[in-house]
Structures are given as C-alpha cells and as structure tokens.
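just to be clear, the model below is a prediction. Sequence and coordinates:
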Amino acid sequence: MPYFSRSKYDALIPFFHKNAHFSTIYAAKFKTFAAPKYTREQLELKDGDFLTVDYKLQNHHKTVILCHGLEGNSQRTYINSCADYFLKENFSVFAWNNRSCGGFMNRLPQLYHHASIEDLDAVIQFALSKKSQEIYLIGFSLGAGQVLNYLGRHSEIHSQIKAGIAISVPVEVKACAEALKKGFNQIYMKNFVLDLKKKLHIKAAMFPNLMPWENIKKCKDFDYLDDHFTAPMHGFADKEEYYNKVSPARSLNHITLPVLILNAFDDPFLGPGCFPTATAQNKTNIHLETPKYGGHCAFPVKNSNYSYAEIRALEFIKSIQKINRNT
C-alpha cells in the first residue's frame, strides 16, 4: 500500500518556505537555474503541426523526458534544475515544449492540455529514435497530468518506458480551477489567463473565422476561458466535459507501470480529489507522497539549489531499477 502520508521532505524544507505562496512564488519568479547546453530540434507532427525539443545525449541506457506545466516551457527553472540533477547522474535528458510554448506559435488552432498524450508520444518516439533504451517520464503540474494520462490511456506503451513521476499534479482539473478562484490564489489564475489571452489574440489573427474571438475580452477566469475557448478548440462540448475528460483521475486505475505522485498538502493550485489516497492504498504500482509543505512545483531544500522533486524522482527511479534488475 504505497501511500506515504509522512514525507522526508517535511524535515528538509527551509522554515521560511513553510508559507505556500512564498515557496511557490519564489520558485517561479526569483529562483534561477541555467539551462543545460542542449541541442534543439523541431519535430514535425502527423497532423501538420510541430513541437520543439531540447535534449542532451550522454547515456543511451537511461533517459528522462521532462514535461513542463501550464504556460511553461522546456527551460523553466524547475525543468532546468531537474535536468541538471539527472545529467550529473549520467542520464540523457529530453525537455520538450507543448504547442505554442517555448517562444514558437504552433500552426494549427489547438494549443495543448492535460491529455495531449499524442504530442508526448511524439517526443517519446523521438527519444527512441536517439536509441534511448530505458525511459522515465517526469512531469510538473499540467505536464504531470500528461504523464499520468499517457500511461493510463495510450493504446501502446513502449517497452522502454519504465515509470512515471508526477509532481504537483492536478489529478482533478475542475478542483484546481475552483481552487484558483479563492483568495490570493486568484493572482495565479489572472496571470495564466492573461498569458492565454495573448495567445488567443494570435490565433484570432491566424484563424479569423474559427470562433467568436471578440469574446476574448470577456475572459476573466478559467470558467469563461475554458467554456468559450479551451473546450471548443479541443473538441469538447463545454468546460465541464473538458475538466472531466482531461483529468488524470480518469486514468489512474488503468496505469500498470510504477508511478510516483508528489503533491504537497499546502499546494495552492490543488483542490479536493488531487490526493488519491484510496487509489494508492489499493494499487501497488501507484505511489502517493503528500508532504505537509512544498507549494506548487517548488519543494525547496535547505542548503541546496536543487528541489526535493528531482531528488525524490531519482530515488524513486533507482528503486524501480533495482526491482527490475532483480526480476
């Protein structure tokens, strides 16, 4: 029953980071970590769109694929520190950008969401083309949702994929949209909405007859944006269908590979349903760790520029490697 209600992280967090908002904002806005010296390639997709992938090859025998969060990119601080940590452990690293992210607007109308698993599969296929033999998927926030949905929904999971790690993952997307309406959390929501509205204006210029773009100015929160733009752009009837169908909660019972979910109880982005304790207690392959502190995609560690997220991810991967060697 791999549910870790008591986490080692609670003894590692700096005292002044026990405020979830301070921890979250510091990690997102003030902490810096240089990106590795990557090679960048553009992947052409089957539907005519493209993705950009940053990667560094140094060991074909073990690879991590890093998936960023909402309106993030392959060189956000939390991705960079994780990449550097694994490169020092002699892993190859692939960090990819969702459609419209990383400074490149995509060609088609749709953007991306928690269940954009075909795009993740394209990145996995790319890693396989580079002779990656043992692959571990690590996702943050929305990217963590993509990892869980991929492992639970994709029709063919490649044998080279060994495990997944989901950090600060919105297991129930609607609960997260509701959480971001409350109090100080609205600051995060407004920043996301502002960024997404900028992209919608670009899409309006690219596809003027696609939908009533004049409604962009009415977008004040996720309710309106998801109901009038995100859902119809991605083939959903409304925001309720969108929230339900893209939520990783629909995928957990179908995952057969080992998975670690690391969600802090103080995460301001997460709401009810994002801590699937019953699933972890009943499925031997779903490992859930719920530190008291950590914020959202933060998890700072005393006297270290690395976060507990990558430290715990490596520890989990090593445990899976040990099991695989002994079977």
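Perfect, I can see it now.

every contact and neighbour count from this point should use C-alpha atoms.
OK.

show me where the protein has its helices.
Using DSSP state H, the helices of the chain run over residues 20-25, 77-88, 117-129, 142-153, 173-179, 186-206, 222-225, 231-233, 239-246, 277-282, 308-325.

let me know which of those is the nearest to Leu70.
Judged by C-alpha to C-alpha, the one of the helices of the chain that comes nearest to Leu70 is helix 142-153, at 5.5 Å.

nearest spatial neighbour of Asn106, skipping sequence neighbours?
Ser100 (4.9 Å; C-alpha to C-alpha, 6 or more residues apart in numbering).

count of residues packed around the one you found?
Around Ser100 there are 20 other residues, counting by other C-alpha atoms under 10 Å.

contacting residues for it?
Asn106, Leu111, Lys199 (C-alpha atoms under 8 Å, 6 or more residues apart in numbering).

make JSON lines from those and add neighbour count and distance to Ala205 to it.
Listed next are those as JSON lines, based on neighbours: other C-alpha atoms under 10 Å; distance: C-alpha to C-alpha, whole Å:
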{"residue": "Asn106", "neighbour count": "18", "distance to Ala205": "13"}
{"residue": "Leu111", "neighbour count": "20", "distance to Ala205": "15"}
{"residue": "Lys199", "neighbour count": "15", "distance to Ala205": "10"}
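
want to try TSV for those residues, with distance to Gln146 as columns?
Shown next, in TSV, are these (distance: C-alpha to C-alpha, whole Å):
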residue	distance to Gln146
Asn106	19
Leu111	14
Lys199	21
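
and which of those is nearest to Leu128?
Nearest to Leu128 among the contacts of Ser100, with distances taken as C-alpha to C-alpha, is Asn106, at 23.6 Å.

rewinding a little: wait, which of the helices of the chain is closest to Pro291?
Checking the helices of the chain against Pro291 by C-alpha to C-alpha gives helix 308-325 as the closest, at 10.5 Å.

also this one, for the comparison:
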Amino acid sequence: MDATWHAADFRPPPGLSSRHVQTLLPRCLPRPAVDTDTESLELPDGDFVELAWSQPEPSRPDAPILVLFHGLEGSIESPYARELLNAAAGLGWRAVLMHFRGCGEHPNRLPRAYHSGDTADARWLIGQLSHRYPEAMKVAAGVSLGGNMLAKLVAEQGGRDLDLAGAIVISAPLDLAACADTLSQGFARVYERHLLGSLKRKMLPSLARGELPLSLSPRELEALASLRAYDEAVTAPLHGFDGAEDYYRRASAGPLLDQVELPMLILHADDDPFMPPALFGRLPAPSPSVRVELGRHGGHVGFVEWHGRRLHSWLARRVARQLEAWARPEGLAGWSTGQAISRSGS
C-alpha cells in the first residue's frame, strides 16, 4: 500500500461483506429522523438551489458548519444524507445539504442541469455561508458525484480562496470515464439503469416542451442505453462540453489531487461496484494535504457495520470522528504530516 494510502478501520458484519450487499443495505435500514428547513438560495445566473438545514440549529453564530453535497440524483432523502447530517448535528454543528439544481422539490429555472464538475454553485454557497457565519469553522463533505465535485473545487481554488477548514470525499468517481465504463458491465448495469431512469424522467418534460437546447427527441432520449450515451447526448452539449470524453476529462477530479492544499480525507472501498479496480493506481499521488483511507469492503457509499448491537453506518461514525478531530485546536495543524489523524490502521 502506498505511503499516502491508509487502511480504513471498517469491518463488515459476517455474511454482509459483498460489494452489492453493502451498496444496497443502507436503503433497507431505518434512517435517522432528521427535521429540516428548506431554503431557496438564489444564484448569480438567475437560477436557484434548495438547501436543507438540519433542525434545530445551534444558537451560537460561531458553531461549526458541515456542508454536504449529495451524489447523482441524490437528495435529503438519500440514506447517507440523513446519517451524515444527524451525525454532525449530534456534535452541535450546524448542518446543511445543498441540492444540486433540480434535485430538490422544484425544477430549476434555466435550460441546464448539473454535472460532476459543476463547482460554481458550491463555491457560491460557501461564499454565502462565509458572509453569514464569518466566525464559524466550515467543513464540506461530498458523496459520490458530490465528492468528485468537491475535490475538484478544492483543488482548483487552492487553500486560501475557500472558507473551508477541510473536506471529506466519500466514494467519489474520480476517474469519470473509467467509472462510466465500469457501470456498463455485469451486475453494475442494475445501478446504471436505475440512475439513467431517474435522469431521463427528470429531463423528459423539459425536452418535450422544447425548453432545452438539444437536438434530441423524447424518443431518442428514452432510447439512450448507458450513462456514457446520456452524457454524450445530454450532459455534454447542455453544459458546453465537446462530447462525453471531453466532459469526463475536464470534470474528473482525480488528476487534480496533487494540487489539493486544504486538509482532505478521502474514504473509498476497493470493492466499490461503481469504480474500476485499483482506482487510485490510475491517479497521480495526492498532495501531502490528502489522506486516502481505503476499505477492502464497503461497496458504493455502503460501509454498514455492526456497532452498538445493531447495523450502523460506519461512514457516519468515521465522519463524526473526523469532525471532532478537526474541531479541536490542534486538529488541523499537523494534518499534512499525518499527526492529527484518525484511529484507523495504516
């Protein structure tokens, strides 16, 4: 194992180590009851995103803040979203999830959607939080697509241009082309069909009304059989890319990990069915600011463990542990040298 990679301390329960069991199990377990208030945040281009704020909020204006970015077609209803917001709120943090455009309760206004490299809205939100809560420490976490987006944002902005103390990246498709190819093979096609169906259902009404600048009919949209085909016909032309390959190349955060300046924790499973084997072997060595924790098991945003006499989210425990560590006065000072770090083995 490379010196910059560390073994995650995740251990699946006996009989529940399969990548697909781990991926699907969170959808079958009870989810924390999280009360939220919704805010519509206006964006500079005239569109908006919906924010879900965990309630009740801390009364202190300097309470630390967790900003969460969900995955492809995710929302506040995603199992991991409730687990992570609940974990942060339990520590006394202010916790908020940003829905990507069109992923909240209402369709977005402009003839566009969102994508894996779409960092502008997240950057705008973090700037707004900086104005509202200038004294609060802020940490961002991104899951799957949201993780790639967050890693790209942090790498491109540098350590001084974002009001973030740290970032946590979970099960992120850091090589988008390789991940798209992986999802088109074997049992992973089940996940691809599910995601593709959701994307098509959301896009179809706007396409049928002629609101999108696409040379694509509703019937042709329905016929798209893979995420790569969808990205070629919809994502790329809708967002100014020259085809799917150009989108994957320009939006993938993996090649930028050596440029990360902020403390970043990456949590990943070697058996993630959304990813190619040995994903990090395809990428440049990350900067000293990045700690990669790899689990032998865990699936895609799974990491379900036996803890406290029940099945439990290891992700929520691990993220909470990191938030606690970073909130301590010495928590960030030694991060790049590996001193202020988790209890996981290496």
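Received the coordinates, thanks. The shown structure was predicted, so the numbers you read here are calculated from the model rather than taken from an experiment.

quick check: TM-score for this pair?
Here the TM-score for the pair of chains, by TM-score structural alignment, normalised by the length of structure 1, is 0.91; 323 aligned residues with a C-alpha RMSD of 2.2 Å.

about what we covered before: do you know how far the residue opposite the residue nearest to Asn106 of structure 1 in structure 2 once aligned is from Glu305 of structure 2?
Aligned counterpart of Ser100 of structure 1 in structure 2: Gly102 (TM-score structural alignment). Distance of Gly102 of structure 2 to Glu305 of structure 2, computed by C-alpha to C-alpha, to the nearest Å: 33 Å.

now Ala140 of structure 2
Remark: distance between Ala140 of structure 2 and Glu305 of structure 2 (C-alpha to C-alpha) = 24 Å.

more neighbours: these two, which one.
Ala140 (26 against 21).

in structure 1, what residue corresponds to that one?
For Ala140 of structure 2, the aligned residue in structure 1 is Leu137 (criterion: TM-score structural alignment).

thinking again about what came up before, any idea how far the residue nearest to Asn106 of structure 1 is from Asp227 of structure 1?
Applying C-alpha to C-alpha to Ser100 of structure 1 and Asp227 of structure 1 gives a distance of 20 Å.

cool, and Ala20 of structure 1?
29 Å.

so what does Pro232 of structure 1 match up with in structure 2?
Per TM-score structural alignment, Pro232 of structure 1 is aligned with Pro237.

its match: how many residues sit nearby?
Neighbour tally, Pro237 of structure 2, other C-alpha under 10 Å: 18.

again with Gly142 of structure 2
Gly142 of structure 2: 25 surrounding residues under other C-alpha under 10 Å.

wait, it touches Ile168, no?
Yes: Gly142 of structure 2 lies in contact with Ile168 (C-alpha atoms under 8 Å); the separation is 6.4 Å.

tally of neighbours for the corresponding residue of structure 1 for Leu323 of structure 2?
Using TM-score structural alignment, the equivalent of Leu323 of structure 2 in structure 1 is Ile317. Per other C-alpha under 10 Å, the neighbour tally for Ile317 of structure 1 reads 20.

so Ile317 of structure 1 makes contact with Ile161?
No: using C-alpha under 8 Å, Ile317 of structure 1 is not in contact with Ile161; the gap is 11.6 Å.

any common contacting residues for the two?
Tyr136.

so what touches stretch 113-127 of structure 2?
For stretch 113-127 of structure 2, contacts defined as C-alpha under 8 Å, 6+ apart pick out 43, 49, 98, 100-102, 145-146, 148-150, 152-153, 162-164, 235, 238, 250-253.

try 6 Å this time
Stretch 113-127 of structure 2 has contacts (C-alpha atoms under 6 Å, 6 or more residues apart in numbering) with Arg101, Leu145, Met149, Leu153, Ala251.

just give me the closest of the residues you listed to Val290 of structure 2.
Taking C-alpha to C-alpha as the measure, Val290 of structure 2 sits nearest to Leu153 out of these, at 14.1 Å.

quick one: the match of Ala140 of structure 2 from Leu148 of structure 1, how far?
In terms of C-alpha to C-alpha, Leu137 of structure 1 sits 9 Å off from Leu148 of structure 1.

check Asp238 of structure 1 too.
23 Å.

which residue of those two possesses the greater neighbour count?
Leu148 (32 against 16).

quick one: the nearest residue to that one once chain neighbours are set aside and Asn97 of structure 1, what's the gap?
Counting by C-alpha to C-alpha, 6+ apart, Pro248 is the residue found nearest to Leu148 of structure 1 once chain neighbours are left out, at 5.9 Å. In this view, Pro248 of structure 1 and Asn97 of structure 1 are 20 Å apart by C-alpha to C-alpha.

ok, and what's touching stretch 314-330 of structure 2?
Residues contacting stretch 314-330 of structure 2 (C-alpha under 6 Å, 6+ apart): Glu83, Leu84, Ala87, Phe303, Val304, Glu305, Gly331, Leu332.

any chance of the residues you listed in a markdown table, with distance to Pro14 of structure 2 too?
Putting the contacts of stretch 314-330 of structure 2 into a markdown table (distance: C-alpha to C-alpha, whole Å) gives the following:
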| residue | distance to Pro14 of structure 2 |
| --- | --- |
| Glu83 | 22 |
| Leu84 | 24 |
| Ala87 | 25 |
| Phe303 | 13 |
| Val304 | 11 |
| Glu305 | 9 |
| Gly331 | 34 |
| Leu332 | 36 |
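
closest to Pro58 of structure 2 out of the residues you listed?
Ala87 (14.0 Å).

show me what that closest one aligns to in structure 1.
That one, Ala87 of structure 2, aligns with Tyr85 by TM-score structural alignment.

look up the closest residue to Ala33 of structure 2, ignoring the ones flanking it.
Distances taken as C-alpha to C-alpha, 6+ apart place Arg82 nearest to Ala33 of structure 2, at 7.6 Å, with adjacent residues excluded.

so what's the corresponding residue of structure 1 for Glu293 of structure 2 up against?
If you follow Glu293 of structure 2 across to structure 1 using TM-score structural alignment, you land on Glu289. The contact partners of Glu289 of structure 1, by C-alpha under 6 Å, 6+ apart, come to Phe4, Leu262.
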